[in-house]
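J.: Compute the structure for the input listed below.
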Amino acid sequence: MKDKVIIVTGATSGLGAAAAKAFAAKGAKVIFCGRRAEQGIQVENDIRNKGGEATFIQADVTVEAQVSHMVKETLRLYGRLDVAFNNAGGNLGISAIENTSAEQFLNTIRLNLTGTFYALKHEIQAMKGSGGSIINTASTAGLKGVGQHLAAYVAAKHGVIGLTKAAALENARNQVRVNAIAPGVIQTEKWLEEVQKTPGQLEKIAAMMPNGKLANESDIIPFVLFLASDDAKFITGTTLAIDGGLLAG
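T.: Below you'll find the predicted structure:
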């Protein structure tokens, strides 16, 4: 990772922030984005205080012009782009299909799928001629149906996996690898805040896992680093489930 130029989206907290810090700790030059300026500046300062190199750019991945600006700024600063981790996304609500508004459904698609498309579009343009690695964050919800009132999120993440495969095939001869990760439940700070509002919910969710455990960011990051590295040079178009066995049964 040393001296590689890396973009991370959705990196003001959670998995994205952990990835930005991990890449920087390996010596990469990290450009990362998110909508929340205060949190982004804090992550940037955390990285720099530990001797890493990072630049925060406030950007909303659902706005193509802002994604384009982030990639152009990366090229202005460093002249190239080696790796991108398109992590921005999330579930925007829980409701049965018949109770889901068109606005909620479309906003979930925009955040998870359209935002990934915008990022891919501009990152691939930057990588053509030099090659690179792109990792998209999908979910186990993109590999199976989830009957827990998450239809919009399930549809969006299935779309991310399909988009990953198509982009990988289109760009294999350009030496641009495109893969996805499919985590199960990750205990991010934001997720825990929501779950702990319901007593006993955390334990109930953990009990559903084959290994009886929920993942932390540290369980996911090594696989992001691997897919970004030259050790994965023969892997493209793949979705790697990191789910504690959730999809096995």
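
J.: Every contact and neighbour count from this point should use C-alpha atoms.
T.: Will do.

J.: Which single helix of the protein contains the most residues?
T.: Counting by DSSP state H, the longest helix found in the chain is helix 151-171.

J.: Give the buried residues for that helix.
T.: The neighbour-count check on helix 151-171 (16 or more other CA atoms under 10 Å) flags 151-165, 167-168, 171 as buried.

J.: For that helix, what is the distance to the chain centroid?
T.: From the chain centre to the centre of helix 151-171 is a distance of 13 Å (CA atoms, centre = their mean, to the nearest Å).

J.: isn't Asn171 right up against Thr164?
T.: No - counting by CA atoms under 8 Å, Asn171 does not reach Thr164; the two are 10.6 Å apart.

J.: gap between the most centrally placed residue in the chain and Ala172?
T.: Nearest residue to the geometric centre of the chain (CA atoms, centre = their mean): Asn87, 1.6 Å. Here the criterion is CA to CA, to the nearest Å. By it, Asn87 lies 22 Å from Ala172.

J.: Please apply the same query to Asn216.
T.: Counting by CA to CA, the gap from Asn216 to Ala172 is 32 Å.

J.: Need the residues that contact stretch 138-147.
T.: 153-161, 180-184, 241, 243, 247 (CA atoms under 8 Å, 6 or more residues apart in numbering).

J.: Show the subsequent helix or strand relative to the longest strand along the chain.
T.: When the chain is parsed with DSSP state E, its longest strand is strand 176-183. Scanning forward in sequence from strand 176-183 by DSSP states H and E, the next helix or strand is helix 189-195.

J.: what helices or strands is the helix or strand following that next one leaning on?
T.: The helix or strand immediately downstream of helix 189-195 is helix 201-208, counting by DSSP H and E. Judged by 3 or more CA pairs under 8 Å, 6 or more residues apart in numbering; DSSP states H and E, the packing partners of helix 201-208 are helix 189-195.

J.: which residues sit against the helix it packs on?
T.: Contact partners of helix 189-195, identified using CA under 8 Å, 6+ apart, comprise 14, 201-202.

J.: One more, please, to line up against the first structure:
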Amino acid sequence: MNSKLNGQVAFINGGSRGIGAAAARRLAAEGARVAIGYAASAIAAEAVVEQIKAAGGEAFAIQADASDAASLTSAIDATAARYGRLDILVNSAGVLLLGPTEQFSLADFDRTLAVNVRGVFVASQAAARHMQDGGRIINIGSTNAQRMPFEGGAAYAMSKSALVGLVKGMARDLGARNITVNNIAPGPIDTDMNPAESDFALGLHGLMALKRHGTADEVAAMVAYLASPEAAFVTGADLLIDGGFAA
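T.: The predicted structure follows:
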């Protein structure tokens, strides 16, 4: 176990799978105590907890529906109460709903906003109330805020673009407390949502400087950097980790 984050507490919103799970494991390896927020995947969340404990870390799972403000706020409040503090928030929960503009339902549009934008704001607001000076808020955005080269992704790209403006404003609001607020903008990452082995994946690789999917652990390394003391001067940023997708 590393000790860069020793004694700190991290809440991972959407920590049961993919990038969120990798971030939870990495922050725990750096010494943080980690709360794994999940919407419905209790079994998957508990599996991440067991992986962290097996490696010598401390973690627990707690239900937190990113589309439900009361559920999300309650989970963050409970985490702060459990440990007496909250230092790091990682907003990794997200949905990817695709469809042509003329057919995209308002229900899917509203769910995209509820999870990808409103949930990030709700979690950040709740976490900031508990954070001491020097806290960290880290969002998982998307390179699609910079480039949307295929059809059907208008609402998704819009939701991730909204996070860019949100972190700029929130970084100003929380800067006096030395709380940093940043986006990480991944490109194609090998997860259940976007597996590396598919015809769609091959098409994406043709648009990239590096002809492969990234890994969740590579994104988690950037999360760990932003959570660390070394990143104390980084705030309001949208940091691409996309293999040159947007280059």
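
J.: How close are the two chains, by TM-score?
T.: Comparison of the two superposed chains (TM-score structural alignment, normalised by the length of the second structure) gives a TM-score of 0.93, and 242 aligned residues with a CA RMSD of 1.5 Å.

J.: just to revisit the earlier point, map the residue nearest to the centre of the first structure onto the second structure.
T.: For Asn87 of the first structure, the aligned position in the second structure is Ser92, judged by TM-score structural alignment.

J.: before we move on, the earlier item: how about the longest strand of the first structure, aligned to which bit of the second structure?
T.: Using TM-score structural alignment, strand 176-183 of the first structure pairs with 179-186 in the second structure.

J.: Now do the matching stretch: distance to the chain's middle.
T.: On CA atoms, centre = their mean, the centre of stretch 179-186 of the second structure falls 9 Å from the chain's centre.

J.: got it, and stretch 128-138 of the second structure?
T.: Centroid displacement of stretch 128-138 of the second structure relative to its chain, using CA atoms, centre = their mean, is 15 Å.

J.: got it, and stretch 184-199 of the second structure?
T.: 14 Å.

J.: Name the residues of that stretch that are buried.
T.: Those would be 184-190, 196, for stretch 184-199 of the second structure by 16+ other CA under 10 Å.

J.: which among these gets closest to Asp133 of the second structure?
T.: Proximity of those to Asp133 of the second structure (CA to CA) peaks at Ile184, which lies at 21.6 Å.

J.: ok, the closest one touching Gly236?
T.: No - here Ile184 of the second structure does not reach Gly236: they are 10.7 Å apart, not a contact under CA under 8 Å.

J.: how near is the counterpart of Ala141 of the first structure in the second structure to Ala196 of the second structure?
T.: Counting by TM-score structural alignment, Ala141 of the first structure corresponds to Asn144 in the second structure. For Asn144 of the second structure, the distance to Ala196 of the second structure equals 17 Å [CA to CA].

J.: hey, where'd the strands end up in the first structure?
T.: Using DSSP E, strands in the first structure cover 5-9, 29-34, 53-58, 83-86, 132-137, 176-183, 239-242.

J.: average offset between the longest one and the second structure?
T.: It refers to strand 176-183 of the first structure. Taken against the second structure, strand 176-183 of the first structure registers an average deviation of 0.5 Å after superposition, with mean CA distance after the TM-score superposition for the first structure.

J.: what does the first one give?
T.: Once superposed with the second structure, the aligned residues differ from strand 5-9 of the first structure by a mean of 0.8 Å; criterion: mean CA distance after the TM-score superposition for the first structure.

J.: ok so, going back, didn't the match of Asn87 of the first structure look like it was pressed against Gly20?
T.: Yes - the pair Ser92 of the second structure / Gly20 is scored as a contact, 5.3 Å apart, by CA under 8 Å.

J.: what is in contact with those two at once?
T.: Contacts common to Ser92 of the second structure and Gly20, judged by CA under 8 Å, 6+ apart, are 12-14.

J.: with the residues you listed in mind, which one is nearest to Leu207 of the second structure?
T.: Checking those against Leu207 of the second structure with CA to CA, the nearest one is Gly14 at 28.2 Å.

J.: Identify the residue spatially nearest to the equivalent of that closest one over in the first structure, adjacent ones excluded.
T.: Counting by TM-score structural alignment, Gly14 of the second structure lines up with Gly10 in the first structure. Distances taken as CA to CA, 6 or more residues apart in numbering put Ala88 closest to Gly10 of the first structure, at 3.8 Å, once the chain neighbours are dropped.

J.: can you tell me how far that neighbour sits from Asp46 of the first structure?
T.: Ala88 of the first structure is 20 Å from Asp46 of the first structure, by CA to CA.

J.: quick one, which of these two is more surrounded?
T.: Taking other CA atoms under 10 Å, Ala88 of the first structure and Asp46 do not tie; Ala88 has more neighbours (27 against 14).
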